[in-house]
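> After the sequence you'll find the predicted model.
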Amino acid sequence: MSTNSFFDGWRPQLVESANFVGDFDIPQIEALPDIVPLPKRLVRFDHRGSESNHQGWIHCYTYDQRFTQLVNHTEKYLQEIRAFDGFITPDCSLYRGAPLAVQIGNTYMNRAVGSYMQHHGIPVICNIRWADQSSYSFCFDGAPRNSTIACSNHGCYRSREDKYQFEAGFDQMMSELTPRRVILHGTPMPQLNEKYGKEVEIVYYPSDFAQTRRGF
């Protein structure tokens, strides 16, 4: 059995039924049907085993090492994830200043895992992650347009530069993908509702850290 995606040739079995788009052949995530309701709550992948309530969507808004096994052995977790309402594609990190090859590879794996889940009948929402302007040429590839998408500012909305890059990328995402609904995990950003609220539904989901602090 392979131990990681590198030794396994970047998990080609995940994309056997996928369509590919863009200059870098990123797997396409199909639009979430409008009849699928928004998540009642989000459940972190590494917390799934302690959940008796499966009414929620699995997400990976945490350190990459906490969902590495999901990327490396996606098939192993298919049935566990199927027990929940749906799946948000992995939030593989795109660090500013990281080699573009790494950023493209992480975008590819985000979509590859999501495409596999979708092919096996699991409702999937595409998570969008960007770094800075240099990532705009690929980081939106494979995401559905005029649909429901997700993103997170958790852990990347601290410094002035973080805030600038997140809001600039959010604007670009809105322009490129024209979503109908946006799931935003992390810190509420009222300015986005003021800017886009008339054309898109932005729904906030607090991070685990925020829920703990508030006593949820």
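Now that the structure is in, tell me what you want to look at.
> C-alpha only now, for contacts and for neighbours.
Fine.
> Just the buried positions in the helix or strand hosting residue 170, please.
In the assignment (DSSP states H and E), residue 170 maps to helix 160-177. For helix 160-177, the neighbour count (16 or more other Cα atoms under 10 Å) marks 162, 165, 166, 167, 169, 170, 172, 173, 174, 177 as buried.
> Off-centre distance for the longest helix seen in the chain?
Identified as the longest helix of the chain according to DSSP state H is helix 100-119. On the basis of Cα atoms, centre = their mean, to the nearest Å, helix 100-119 sits 10 Å off its chain's mean C-alpha point.
> and for it, what are the contacting residues?
With contacts defined as Cα atoms under 8 Å, 6 or more residues apart in numbering, helix 100-119 is touched by 10, 14-15, 17-18, 24, 26-30, 71, 74, 78, 87-95, 123-124, 126-127, 129, 135, 138-139, 142-143.
> ok, back up a step: now find how far off-centre the helix holding residue 170 is within its chain.
15 Å.
> what residue is smack in the middle of this protein?
By Cα atoms, centre = their mean, the chain has its centre lying nearest to residue 127, at 2.1 Å.
> burial of the nearest residue to that residue once chain neighbours are set aside, as a residue count?
Distance criterion Cα to Cα, 6 or more residues apart in numbering; nearest residue to residue 127, sequence neighbours excluded, is residue 150 at 4.5 Å. Using other Cα atoms under 10 Å, residue 150 has 22 neighbouring residues.
> Assign a three-state SS to residue 150, would you?
Counting by DSSP: H, G, I helix; E, B strand; the rest coil, the backbone at residue 150 sits in strand.
> That one contacts residue 128, correct?
Yes: the pair residue 150 and residue 128 qualifies as a contact (Cα atoms under 8 Å) at a distance of 6.1 Å.
> Just confirm residue 183 is within a strand.
Yes: assigned with three-state DSSP, residue 183 falls within a strand.
> Please report how far the residue nearest to residue 127 lies from residue 163.
The gap separating residue 150 from residue 163 is 17 Å, by Cα to Cα, to the nearest Å.
> Comparison target below:
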Amino acid sequence: MKHPTSNWAERPRAGISDIWNSALYEGANWTELDNPVVASTAKEMPTAVIPWHEAKRTHKRKMAKGLRDYHVDAFIHCYIDDQKFDGEREGIWKQWRFFFEVASHFDGILGVDFSTNADFPEPVKRFQFHKMHVIEHGAIQRGIPTIVNARWGTQETWSYCFDALPENDVLCIGVVGSGLRNLENRPMFDAGLRRLIELKHPKTLVVVGSANYPIFDEVRASGITVVQLDGETSRHFKQKERRHV
């Protein structure tokens, strides 16, 4: 059965704008919780990452110089404060076409990571998870190499936060700003990661931020490959930027 969003663009009445981003849902297969099914499509593991706000600055500089065919050997991530990628004017949810335009000049995207703070109302947290996978689906549909993001919150989110994630695939997680240096924050993170592995059996975890915590030793011991990348624009990218034109 077709989802109601599947042919929205074919039947809007005059004067209507697509304020619900239904164009992002085209071609989706749906979970029972009405999230688009996603799978990682990147053929190569990232060797460098750049946060969205810096990727955007890079794009604007290149365009100003007339370098419309430039390419940067780095993946864009959103493991940053939400106001830097989910604002009213230039947030990737509202301005997704611009996000994809910029991403087309990079190796791909990972870490589409809208916040799901414990004190958010439950419907807001659910919508944040939904947005992650809608953006990922839209990128995949447009041929942008994508590594699917996994995120979890307190235990009550486990009934829906892993929905739509692929099994036996590559997933990315972010530990930037996670507070894992404080011992009291680790049990919830560790429990969620164990639950993710139990349900989805990832073959590779791309970790943006430090992977020097005991839980990742446990992950490696289970046979899962851990690829660790720095959260800020990586040194690898900074050293090579001048050649990425």
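Done, it's in. A quick note: this is a predicted structure, and the numbers were derived from the prediction, not measured.
> What's the TM-score once they're superposed?
Scored against TM-score structural alignment, normalised by the length of the first structure, the superposed chains reach a TM-score of 0.86; 204 aligned residues with a Cα RMSD of 2.3 Å.
> aligned partner of the residue nearest to residue 127 of the first structure in the second structure?
Structural correspondence for residue 150 of the first structure with respect to the second structure (TM-score structural alignment): residue 172.
> All the helices of the second structure, in order from the start?
Under DSSP H, the second structure gives helices at 52-64, 96-103, 122-141, 186-200, 214-221, 235-240.
> residue range for the third one in the first structure?
Aligned using TM-score structural alignment, helix 122-141 of the second structure spans residues 100-119 in the first structure.
> Tell me if I'm right that residue 55 of the first structure and residue 82 touch.
No: using Cα under 8 Å as the test, residue 55 of the first structure is too far from residue 82 to be in contact (11.2 Å).
> Would you mind putting the helices of the second structure into a markdown table with distance to residue 79 of the second structure alongside?
A markdown table is the format used below for the helices of the second structure (distance: least, Cα to Cα, whole Å):
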| stretch | distance to residue 79 of the second structure |
| --- | --- |
| helix 52-64 | 9 |
| helix 96-103 | 15 |
| helix 122-141 | 12 |
| helix 186-200 | 16 |
| helix 214-221 | 19 |
| helix 235-240 | 17 |
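> closest to residue 45 of the second structure out of those?
Closest approach to residue 45 of the second structure among the helices of the second structure is made by helix 235-240 (14.3 Å; Cα to Cα).
> Please identify the buried residues of that closest one?
Counting neighbours by 16+ other Cα under 10 Å, one finds that the buried residues in helix 235-240 of the second structure are residue 237.
> Pull the distance from it to the chain's centre.
Here helix 235-240 of the second structure is found 22 Å from its chain centre; the criterion is Cα atoms, centre = their mean.
> So which residues make contact with it?
Residues contacting helix 235-240 of the second structure (Cα under 8 Å, 6+ apart): 47, 48, 49, 50, 73, 74.
> The last one -> the first structure?
Correspondence of residue 74 of the second structure to the first structure, assessed by TM-score structural alignment: residue 56.
> Equivalent analysis for the third one, please.
Correspondence of residue 49 of the second structure to the first structure, assessed by TM-score structural alignment: residue 42.
> Tell me who's in contact with its match.
Listed by Cα under 8 Å, 6+ apart, the contact partners of residue 42 of the first structure are 56, 57, 58, 59, 205.
> Now render those as JSON lines, adding neighbour count and distance to residue 67 of the first structure.
Rendered in JSON lines, the data for the contacts of residue 42 of the first structure read as follows (neighbours: other Cα atoms under 10 Å; distance: Cα to Cα, whole Å):
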{"residue": "56", "neighbour count": "20", "distance to residue 67 of the first structure": "18"}
{"residue": "57", "neighbour count": "25", "distance to residue 67 of the first structure": "15"}
{"residue": "58", "neighbour count": "28", "distance to residue 67 of the first structure": "11"}
{"residue": "59", "neighbour count": "24", "distance to residue 67 of the first structure": "9"}
{"residue": "205", "neighbour count": "19", "distance to residue 67 of the first structure": "20"}
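> Out of the residues you listed, which are shared with the second structure?
Retained in the second structure (both residues aligned by TM-score structural alignment, their matches' Cα atoms under 8 Å) from those: 56, 57, 58, 59, 205.
> My read is that the third one contacts residue 41, right?
No: at 9.1 Å, residue 58 of the first structure and residue 41 do not qualify as touching, with contact defined as Cα under 8 Å.
> Now do residue 128 of the second structure against residue 41 of the second structure, distance only.
As for residue 128 of the second structure, its distance to residue 41 of the second structure is 22 Å (criterion: Cα to Cα).
> do the same with residue 160 of the second structure
Residue 160 of the second structure is 23 Å from residue 41 of the second structure, by Cα to Cα.
> contacting residues around stretch 153-172 of the first structure?
61, 130, 131, 132, 133, 136, 184, 185, 186, 187, 207.
> Derive a PyMOL selection command for the buried subset of the residues you listed.
Listed next is the PyMOL selection for buried residues among the contacts of stretch 153-172 of the first structure, using 16+ other Cα under 10 Å:
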select buried, resi 61+130+131+132+136+184+185+186+187+207
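> from the contacts of stretch 153-172 of the first structure, which single one is nearest residue 199 of the first structure?
Set against residue 199 of the first structure, the nearest of those by Cα to Cα is residue 184 (15.6 Å).
> Look up how far residue 194 of the second structure lies from the counterpart of the closest one in the second structure.
With the correspondence set by TM-score structural alignment, residue 184 of the first structure lines up against residue 207 in the second structure. Separation of residue 207 of the second structure from residue 194 of the second structure (Cα to Cα): 15 Å.
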